[in-house]
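*Asks:* sequence and predicted structure below; questions after.
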Amino acid sequence: MLYPIFEYFDQVLDIPGTGVFRYISFRAGMAALVSLIITITFGKNIINWIRNKQIGETVRDLGLEGQNEKKGTPTMGGLMIMAGIIIPTLLFANINNIYIILLLITTVWLGGIGFLDDYIKVFRKNKEGLAGRFKIIGQIVIGIVVGATLYFHEGVVVREFTNPVSIEQGMVETPAFKDVKTMKTTIPFMKDNELNYEKIFGFLGDSATPIFYILIVIFIVTAVSNGANITDGIDGLAAGTSAIIGLTIAIFAYISGNAIFSQYLNVFFIPNSGELVIFCAAFVGACVGFLWYNSYPAQVFMGDTGSLMLGGVIAVLSFALRKELLIPVLCGIFVIENASVIIQVSYFKYTKKKYGEGRRVFLMSPLHHHYQKKNIHEAKIVTRFWILGILLAIITLATLKLR
């Protein structure tokens, strides 16, 4: 909301200093700062409000050390994260940008589904929460919206330059370019690192590409959203991991939105994608601010209100920047956590059918509970997972040059 106001001050009224709002770096810094202020300063008030409403976590007895102490800890803290993302984005980003609109819709939609799940658990005293099929339906709906928008919207294009973008003697040459409506994406670790969905599915007919593309979006948004949800099992794990991922995506967004950097690094130049840096800054600020209260021992849990939303937002950001094939690397923690549950359940069912007795691969799933069962303190588990997340982020960034 401030963006058009300061644009008017700068271009019409010519007020000195208002031109600073044109710089993405300034607005991103302000978004991160305001996000931190919202989550840290007002977080305590939100926690007290949640506690007064007796919105506490009901913890199942899993036989884990320190588990009983978590009973009654306020939940629905994801509302803090949502506020820390939405408010700074509305203030500092260009809200007419299609990518920003899409991310705000995703944040509200998935946050709303998670809130409904938490509400049923806490107020209706139903430990199962929202039925799994309704969560999946909600994720499918947002997947369809995101996939259809990215495929059909006229503003979602790649800019191809017909002459080089270069800097000579302090002057930037004005390049000739054309905006191309294409469904290309990035293949990591490959020299010719472009994959075109239209070439893959085009032989099936004109309508096949959008259908299969939207199905891919639905699958990845659902998988990453549920991955973040599963990862949110011990204090600070999901929020810290998401902050690392969000910061990495912010770097990709800045590069993809800059003509010179994108050409130098041979990545897609995506017009208007630079605005996603502001959203990512607010995203990271909200996660870090939430950690102020969620780090061990947690004063508040994010609940499904936060975890379902965080994963879904990360997936949509990746698609917007055409980096969805990097998700298995960048979101490796979510992938591992998801895989541990799938492996555990599948192996248990297989051995029960074959031997009449279910057997387990892990002491407990998801994977972080396996390490808890090995009597490793959860604070150490979280720190080691963060370190692994940082290593995965570095590997992801290295794909810019390693081909």
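*Replies:* Nice, I can see it. Not measured: the values here are computed from a predicted model.

*Asks:* please count neighbours and contacts with C-alpha atoms only from this point.
*Replies:* Noted.

*Asks:* please name the residues that touch the spatially most central residue of the chain.
*Replies:* By Cα atoms, centre = their mean, the mean C-alpha position of the chain lies nearest to residue 314, the distance being 2.0 Å. Neighbouring residues of residue 314 by Cα atoms under 8 Å, 6 or more residues apart in numbering: 224, 245, 246.

*Asks:* enumerate every residue touching residue 371.
*Replies:* Residues in contact with residue 371, defined by Cα under 8 Å, 6+ apart, are residue 381.

*Asks:* check the secondary structure at it for me.
*Replies:* helix (DSSP: H, G, I helix; E, B strand; the rest coil).

*Asks:* same list (the contacts of residue 314) but as a markdown table, adding secondary structure and distance to residue 282.
*Replies:* Below are the contacts of residue 314 laid out as a markdown table (DSSP: H, G, I helix; E, B strand; the rest coil; distance: Cα to Cα, whole Å):
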| residue | secondary structure | distance to residue 282 |
| --- | --- | --- |
| 224 | helix | 20 |
| 245 | helix | 13 |
| 246 | helix | 9 |
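
*Asks:* nearest to residue 319, of those?
*Replies:* Residue 319 lies nearest to residue 224 out of these, by Cα to Cα, at 12.1 Å.

*Asks:* where along the stretch 251-400 of the chain do the strands fall?
*Replies:* For the stretch 251-400 of the chain, no strands are identified by DSSP state E, counting those that start in this stretch.

*Asks:* where along it do the helices fall?
*Replies:* With DSSP state H, counting those that start in this stretch as the criterion, the stretch 251-400 of the chain has helices at 259-264, 276-294, 303-320, 327-330, 332-355, 367-373, 378-398.

*Asks:* check the stretch 101-250 of the chain too.
*Replies:* 132-152, 197-201, 208-231, 237-256.

*Asks:* winner for burial among these?
*Replies:* helix 237-256 (a mean of 24; mean count of other Cα atoms under 10 Å).

*Asks:* and that helix with helix 303-320, angle?
*Replies:* Calculated by axes from the mean of the first three to the mean of the last three Cα atoms, to 10 degrees, helix 237-256 forms an angle of 20 degrees with helix 303-320.

*Asks:* wait, what's in contact with residue 388?
*Replies:* residue 333.

*Asks:* oh, that last question was meant for residue 183, not what I typed.
*Replies:* Taking Cα under 8 Å, 6+ apart as the test, what residue 183 contacts is 151, 196, 197, 198.

*Asks:* let's bring in a second model and compare:
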Amino acid sequence: MLYEIFLPLADDYSLFNVFRYITFRSGGAVLTALLISFIFGPKIIRWLKDKQGEGQPIRDDGPESHLLTKKGTPTMGGALILLALSVSTLLWANLSNPFIWIILLVTIGFGLIGFGDDYLKLTQRNTKGLPGKAKLLAQVLISVLAATGTMAVSPPEMGTHLAIPFFKELMLNLGLFYVPFAVFVMVGASNAVNLTDGLDGLATVPVMIAGACFGLISYLVGNTIFAEYLQISYVPGTGELTVFCGALVGACLGFLWFNAPPAMVFMGDTGSLSMGGALGTIAVITKHEIVLSIIGGLFVLETVSVIVQVASYKTTGKRVFRMAPLHHHFEKKGWAEPTVVIRFWIISMILALIGLATLKLR
């Protein structure tokens, strides 16, 4: 919005030239999202606490300490992230860029699915929420729209292609399998973040780290000079996603102020499903789907731990972990919650650096 308002004035007033630069608008998006979080955060938390009463239902089979330390904490805090992220993006991004609307479609759409899930958990006072099949179907439908939209606005020579990291300009044409693959990435990323969101601040910081990494990737992929220098696929228009990533970082940073241990509010499925979906969509648009599995490796580990646990229990009757997802396993082993959270943050940072290294190692 600000881009459309002030850029036409640049010819008469050189001060407004700054709106041409993605880096300037990305910085503005970070600060705006952060400011919105700080202003509206306390009000939203008070309102959620007043409406929810007993707060988010706590699993009876989870770590015993959670029944004491987390009881009464409100959920749906992801609404604060969505508010800060959406408003900041709409203010600072170039709204004529179709990628912005695709990423907002997935983010808000997945957020609404998560909102419905959180609402049912609260009203029915259990941890089940929406039926799994209904939730998955809704995610798939939104992802199909996003994937087909991405194909339509991407260059024809790479619309259905998958980039392979560590190789110079190596692209695999997935053809008819591209849409199912893109849907798998978006839905998988969404649910992986959802599984990770089990401790105070555990998912917030890795999402912020991944968002910052993909902000850089979006900028490089959307810049013909940097893309040619790094020998990565150039996708016109993706640079504008840097603004969205900046807003994502600012929104998560602002939310962390209230979500840091001990959390004043949980993001709930409203936040985790939408944030994961956003990361998956950015990876699809920038043709860095495989790199997402490295940068977001913590989310992959958490998901794999659940898959392994369920498969082992169903086939042998034995559990590999004391409890899944993986963060609960370490809690059961006696690790304090802040220890688990901070160590997982460190792992996330290491994996992010490895993922960024793929940009140069070609």
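*Replies:* Cool, got the structure. It should be emphasised that the depicted structure is a prediction, and the values quoted were computed from it without experimental measurement.

*Asks:* picking that back up, reformat the helices of the stretch 101-250 of the first structure as CSV; add distance to residue 277 of the first structure.
*Replies:* Shown next, in CSV, are the helices of the stretch 101-250 of the first structure (distance: least, Cα to Cα, whole Å):
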stretch, distance to residue 277 of the first structure
helix 132-152, 18
helix 197-201, 26
helix 208-231, 20
helix 237-256, 5
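
*Asks:* identify the residues contacting stretch 94-112 of the first structure?
*Replies:* Residues contacting stretch 94-112 of the first structure (Cα under 8 Å, 6+ apart): 1, 3-4, 78-79, 82, 86, 89, 93, 138-139, 142, 146, 155-156, 272-273, 275-276, 279, 304-306, 308-310, 312-313, 316-317, 320.

*Asks:* flag every buried residue along it.
*Replies:* By neighbour count with 16 or more other Cα atoms under 10 Å, stretch 94-112 of the first structure contains the buried residues 94-95, 98-100, 102-107, 109-112.

*Asks:* which residues touch residue 167 of the second structure?
*Replies:* So residue 167 of the second structure contacts residue 362 (Cα under 8 Å, 6+ apart).

*Asks:* any idea how far the spatially closest residue to residue 125 of the second structure that is not a sequence neighbour is from residue 31 of the second structure?
*Replies:* Closest residue in space to residue 125 of the second structure, ignoring its immediate chain neighbours: residue 57 at 6.0 Å, by Cα to Cα, 6 or more residues apart in numbering. As for residue 57 of the second structure, its distance to residue 31 of the second structure is 33 Å (criterion: Cα to Cα, to the nearest Å).

*Asks:* ditto for residue 296 of the second structure
*Replies:* From residue 296 of the second structure to residue 31 of the second structure the distance is 24 Å (Cα to Cα).

*Asks:* neighbour count winner among those two?
*Replies:* For residue 296 of the second structure versus residue 31, neighbours defined as other Cα atoms under 10 Å are more numerous around residue 296 (27 against 19).

*Asks:* map that one onto the first structure.
*Replies:* In the first structure, the residue matched to residue 296 of the second structure (TM-score structural alignment) is residue 331.

*Asks:* how far away is its match from residue 138 of the first structure?
*Replies:* 22 Å.

*Asks:* cool, and residue 307 of the first structure?
*Replies:* As judged by Cα to Cα, residue 307 of the first structure and residue 138 of the first structure stand 14 Å apart.

*Asks:* same deal with residue 209 of the first structure?
*Replies:* 23 Å.

*Asks:* ok, residue 2 of the second structure - contacts?
*Replies:* Applying Cα under 8 Å, 6+ apart, the residues contacting residue 2 of the second structure are 91, 92, 93.

*Asks:* counterpart of it in the first structure?
*Replies:* Match for residue 2 of the second structure (TM-score structural alignment): residue 2.

*Asks:* if I look at residue 353 of the second structure, how far off is residue 165 of the second structure?
*Replies:* 14 Å.

*Asks:* for residue 102 of the second structure, same thing?
*Replies:* From residue 102 of the second structure across to residue 165 of the second structure, the span is 24 Å (Cα to Cα).

*Asks:* of the contacts of residue 183 of the first structure, which are reproduced in the second structure?
*Replies:* Retained in the second structure (both residues aligned by TM-score structural alignment, their matches' Cα atoms under 8 Å) from the contacts of residue 183 of the first structure: 151, 197, 198.

*Asks:* okay, the residues you listed in JSON lines with distance to residue 284 of the first structure next?
*Replies:* Shown next, in JSON lines, are those (distance: Cα to Cα, whole Å):
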{"residue": "151", "distance to residue 284 of the first structure": "27"}
{"residue": "197", "distance to residue 284 of the first structure": "31"}
{"residue": "198", "distance to residue 284 of the first structure": "34"}
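
*Asks:* out of those, which comes closest to residue 41 of the first structure?
*Replies:* residue 151 (40.1 Å).

*Asks:* related to what we said a few turns ago, looking at the helices of the stretch 251-400 of the first structure, which is closest to residue 118 of the first structure?
*Replies:* Taking Cα to Cα, helix 303-320 is the member of the helices of the stretch 251-400 of the first structure nearest to residue 118 of the first structure, at 6.3 Å.

*Asks:* once aligned to the second structure, how far is that closest one on average?
*Replies:* By mean Cα distance after the TM-score superposition for the first structure, the fitted helix 303-320 of the first structure averages 0.4 Å away from its aligned residues in the second structure.

*Asks:* which parts of stretch 305-320 of the second structure are buried?
*Replies:* In stretch 305-320 of the second structure, counting by 16+ other Cα under 10 Å, buried: 305, 306, 308, 309, 310, 320.

*Asks:* can you redo those as CSV with distance to residue 221 of the second structure?
*Replies:* Formatted as CSV, those follow (distance: Cα to Cα, whole Å):
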residue, distance to residue 221 of the second structure
305, 33
306, 34
308, 35
309, 38
310, 39
320, 41
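
*Asks:* from the residues you listed, which single one is nearest residue 52 of the second structure?
*Replies:* Distance to residue 52 of the second structure, by Cα to Cα, is smallest for residue 306 among those, at 29.2 Å.
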